[in-house]
Structure formats: C-alpha cells, structure tokens
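K.L.:
Take a look and give me a structure for this.
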Amino acid sequence: MNLLGWIKYLELVTAIAGIIFYRKYSNSNLKYFVYMLWFIVLVEFAIGTLKQYTEARLQNNYIYNVLTSLQYAYYFFLYYSIITIPRYRQWVLTFLVMFVVAVVVNFLWIQKLSVTAAFASYTFTLGAILLMMTIALFLVEILNTEKILYFKNYLMFWISIGLFVFYTGIIPFVLSINLLPDFLSNDALAIMFFTLNLVMYSCFTLGFIISRPQVEGLKQ
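P.N.:
Coordinates of the predicted model:
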C-alpha cells in the first residue's frame, strides 16, 4: 500500500473518535459532522475495494468531484449555522451560492462531469478559497466572544484549524494538476498530501477528545 492509501485509515480513526464522543454533540448541528466523516470513510473504502478487485479506476475522479462538492456545500451550511453575526452569515450564504453556481457551470460546460472526467480543479480551488474566507469570518467572530477564553475546548475551533491548514496547503497541489502535470509523480507531493491529511484529521480527533459541549453554544 502506498502512502496515500493510508489516508482512509486516518479518516476511519477520526470517524471512530466521533462516534466515541458522539453524545457530546448528539443534540447539536455537529452531529452531522460525524455523519459526514462516516460517509467519507464508506466512500473511500468502497473505492479502495473497487480498485483492488475490479478495473473501475476511471470512476475515481467522477466520485471525488461529486464528493468534494458535497463536502464544501456542507461546510458552508455548517458555518452558516454556527456564525451568529448577521453580516458574516450573509457572506457565508453568498459564498455558498457562488460555489453552487460555479459547480453547475463547471460540471456542465468547462470540466464536464462524466465517468471519465478529470479532477474538477477549478471548483475545488474556488471552494477552498471561499472556505478559508468563511473560516476567517468564524475566527474573527469568536475573538470577540467568551469562547476565545476556552478555545482549546471548542470543537469548532479544532475543526476550523484542521480545515484551514489542509486547504491552505492543498491549493498549490491542486493548481499543479494543470500547471505542472509532470510534477505529480514526485513522491514529495504524496508526502505533502498525506501530511496535510494527517494534520487535519489529527485536529478533528483532538477536538473530539478534549472539547466540551457546554463551550459550543451551538444552535439546535
């Protein structure tokens, strides 16, 4: 198994941690975050099984294009439900609409969605940029609340740090798909991609373990 093949096990460990500490968030919007993690795990292991026992490799990009688009949409909804400042919420809603429109346009006319399609790098990059802006709005908001005093026990803080580090680091990787295709065979890229996933899922797992539900103040 190559290094990238281990990423699905990072996802599995995090999903298991989410289930172990699920009772902390079973009455909040973050319960859907746990559901999303398990959905990703099921998809990843299903793809791994297909690659091992069939020749269905051409379907990978198709699945990932749909999966990553759904992930972005979920993240925008999540932050929209967490952020309380009306102006910031309006920005997040605008980001969501922009992203959905971009996905539709990209899938229909630019990087067309099909079983043999290439990775949808354009909408992935746009989603990453908009998500980082959304996370920045969230962090600015908590700087002005009591939650900043207990940030270590705030699950959304750890989710945000993990996502911000991953998507900040992944943008050069995605751009290289179009700009430096020959560079993709470099083992350094596999190491970087694995490391970014390791950092992100470690943040999620740590958040599940040390966070306290009374700090969340989430909308039900």
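
K.L.:
all contacts plus neighbour counts: C-alpha atoms, from now on.
P.N.:
Noted.

K.L.:
Where do the helices of the chain begin and end?
P.N.:
7-20, 31-53, 60-82, 86-109, 121-143, 155-179, 187-210, 213-216 (DSSP state H).

K.L.:
can you list the ones you listed in CSV and add mean neighbour count and distance to L149?
P.N.:
Formatted as CSV, the helices of the chain follow (neighbours: other CA atoms under 10 Å; distance: least, CA to CA, whole Å):
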stretch, mean neighbour count, distance to L149
helix 7-20, 19, 24
helix 31-53, 16, 24
helix 60-82, 18, 18
helix 86-109, 16, 21
helix 121-143, 19, 9
helix 155-179, 19, 12
helix 187-210, 19, 15
helix 213-216, 17, 10
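
K.L.:
quick one: stretch 78-93 to chain centroid distance?
P.N.:
With CA atoms, centre = their mean, to the nearest Å as the basis, stretch 78-93 stands 18 Å off its chain's centre.

K.L.:
Between the two ends of that stretch, what distance do you get?
P.N.:
11 Å (CA to CA, to the nearest Å).

K.L.:
So which residues make contact with it?
P.N.:
N29, L30, F76, F77, T134, I135, L137, F138, E141, L218, K219 (CA atoms under 8 Å, 6 or more residues apart in numbering).

K.L.:
Kindly provide the distance from the closest residue to the third one other than its chain neighbours to I83.
P.N.:
What that stands for is F76. Using CA to CA, 6 or more residues apart in numbering and skipping the chain neighbours, the partner closest in space to F76 is L96 (6.0 Å). Distance, L96 to I83, using CA to CA: 14 Å.

K.L.:
now the other sequence, so there's something to compare against:
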Amino acid sequence: MMESFQKLLGETLIWVQFLAAIIALIYLPKLKNTYWKWFVAYIVLIFLIEAFSRWGLKNHASYRVYWYDFFGIPVQFLFFYWLYAVKSLKNNQLFWVCTVVYILSFLPYFGLFEKVNIVYSLSYTVGNVLLMLLVLLELFKQIKSENILQFKENFMFYVNVGIMIFYIGTLPFFSFYGLILKDAVLWNDYFIFFMVANHVMYLLFTAAFIWGKPNTY
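P.N.:
Predicted coordinates:
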C-alpha cells in the first residue's frame, strides 16, 4: 500500500511540474514587464531538469546524483537567494553573502570528507538554512505590510508558503538522511511527506500565477 502510494507520487510529480510550467508560460505576457518573468523561466527550467533526469538519464541512473548536486539543486537555491534578497528584500549584499557561503559549502566535495552522503547533507543543509533565513525575513516583511489582508493577490505569499512547506519541512530528511535511512518506517513516512510537500509547493507556485498580481511586490 505504502509502496504503491510512493510510486504514484513519483509518477505524478513530473506532471504537476509540467502543469506549473504550462500555466507559467500562459501568464508570461502579464508578467513580461516585471521581474516575475524570471520566475516563469525558473519554473520551466526546473521542469526540464526533472524531465532530463527522468528520461534523459533513464539508462544512467548513477549520474543523477551529480546532475542534482552540481546543477539541479544549486540552480534552485541561487535563484531563490536572488528572488528573496535582491528583488523582495532589496539587499544585494545579503544575496552575495548567501551565495558565497553556499558555494563554500561545496568544498568538502574536493577531498575534505570521504563519504558523499556527508558532503551532500552539508551543502544541502547550508543552502537550506540560508534559504530559511530569507524566508523568515520575507515573512516578517509580509506581516508588517499594510497589504497583509490582500495576501491572496500577493505573488510572494504563495512562493513563501511553498518554500516553507517543502524546503524547510524536508530539511531534516536530507540533513540527517544517513540516520533516517536506518529506520525503514521513518524513511518511508518522511519520503511520502517529501513527495507530498513537493506537489504542494508546485501547486502553490501555479496558484501564484493564477491569483497573484505582479504589482503587489
């Protein structure tokens, strides 16, 4: 039962991402004069990254870890650092600090540690903690905004909630992956949460295009 549900979530995720990409492209004309057009590009790029991993690397599964470690995941963190720090919080210095610290977290890949899973946990944890900081700063900004009651029209509201659910919610799963892997029940439960949170995040991104207004942020 649980394995079937996990398989179902694995099969549907790529199509939820595809839906988000299609909706993003449909709403691109409304966003072409705002920086949210780059969010459209991001959504489409993420779908292509996932599609290439799923089908392009189908017969080379061992390469997927490098595809995500050195491209797929860094693209996500660096884009959100830019979106939060530069565009929403108007703090270029914060963006560069987050970027440099995140890049430095990859140094263990070059020989400081031998176990790849330790290195993976380090870079992902550092990247996620930095993103968590930006999410909290954004949350405080939204709470103090005079337009807080119009959150339904706020693009960044949907993005922020999606990020909190997925990236922050799954931080322990990747940070302590080696330990969680030793407990089959815990791993299965957390993996389902990881997949559900991923679905919810992209549905919230889709909702941002449908209900959000680009002039709200």
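
K.L.:
Just give me the match in structure 2 for the residue nearest to F76 of structure 1.
P.N.:
Counting by TM-score structural alignment, L96 of structure 1 corresponds to T99 in structure 2.

K.L.:
My read is that its match contacts F79, right?
P.N.:
No - using CA atoms under 8 Å, T99 of structure 2 makes no contact with F79, being 9.9 Å away.

K.L.:
residues touching the counterpart of F77 of structure 2 in structure 1, list them.
P.N.:
In the superposition onto structure 1, F77 of structure 2 corresponds to Y72 when matched by TM-score structural alignment. The contact partners of Y72 of structure 1, taken as CA under 8 Å, 6+ apart, are G127, L131.

K.L.:
now the end-to-end length of stretch 96-112 of structure 2.
P.N.:
Span of stretch 96-112 of structure 2 from end to end, CA to CA: 24 Å.

K.L.:
Sorry, wrong one. I was asking about stretch 207-217 of structure 2.
P.N.:
For stretch 207-217 of structure 2, by CA to CA, the gap between its terminal residues amounts to 16 Å.

K.L.:
now what about that stretch, what contacts it?
P.N.:
Residues contacting stretch 207-217 of structure 2 (CA under 8 Å, 6+ apart): 23-24, 27, 30-31, 34, 36, 88, 152-156, 158-159.

K.L.:
Need the max-distance pair from these.
P.N.:
Using CA to CA, the contacts of stretch 207-217 of structure 2 reach their maximum pairwise distance at I23 and S88, which is 22.6 Å.

K.L.:
Show the contacting residues for the aligned residue in structure 1 for L13 of structure 2.
P.N.:
Aligning on TM-score structural alignment places L13 of structure 2 opposite I7 in structure 1. Under the criterion of CA under 8 Å, 6+ apart, the neighbours of I7 of structure 1 are F194, N197, L198.

K.L.:
7 Å - rerun?
P.N.:
Shown in contact with I7 of structure 1 (CA atoms under 7 Å, 6 or more residues apart in numbering): F194, N197.

K.L.:
do I165 of structure 2 as well
P.N.:
A197, M201.

K.L.:
quick one: it and F110 of structure 2, what's the gap?
P.N.:
In terms of CA to CA, I165 of structure 2 sits 32 Å off from F110 of structure 2.

K.L.:
what's the answer for T125 of structure 2, then?
P.N.:
From T125 of structure 2 to F110 of structure 2 the distance is 18 Å (CA to CA).

K.L.:
Next: W82 of structure 2.
P.N.:
26 Å.

K.L.:
what does S88 of structure 2 give?
P.N.:
34 Å.

K.L.:
Adding distance to M1 of structure 1, write the helices of structure 1 out as a markdown table.
P.N.:
Formatted as a markdown table, the helices of structure 1 follow (distance: least, CA to CA, whole Å):
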| stretch | distance to M1 of structure 1 |
| --- | --- |
| helix 7-20 | 11 |
| helix 31-53 | 11 |
| helix 60-82 | 17 |
| helix 86-109 | 32 |
| helix 121-143 | 26 |
| helix 155-179 | 21 |
| helix 187-210 | 13 |
| helix 213-216 | 38 |
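
K.L.:
Help me confirm that F18 of structure 2 comes into contact with F47.
P.N.:
Yes - with contact defined as CA atoms under 7 Å, F18 of structure 2 counts as touching F47 (6.1 Å).

K.L.:
what's the span of stretch 164-183 of structure 2 from first residue to last?
P.N.:
Note: stretch 164-183 of structure 2 ends 25 Å apart using CA to CA.

K.L.:
That stretch aligns to what range in structure 1?
P.N.:
Counting by TM-score structural alignment, stretch 164-183 of structure 2 corresponds to 164-183 in structure 1.

K.L.:
Distance from the chain centre to that stretch, please.
P.N.:
15 Å.

K.L.:
do the same with stretch 180-195 of structure 1
P.N.:
20 Å.

K.L.:
Thanks again, I'm all set now.
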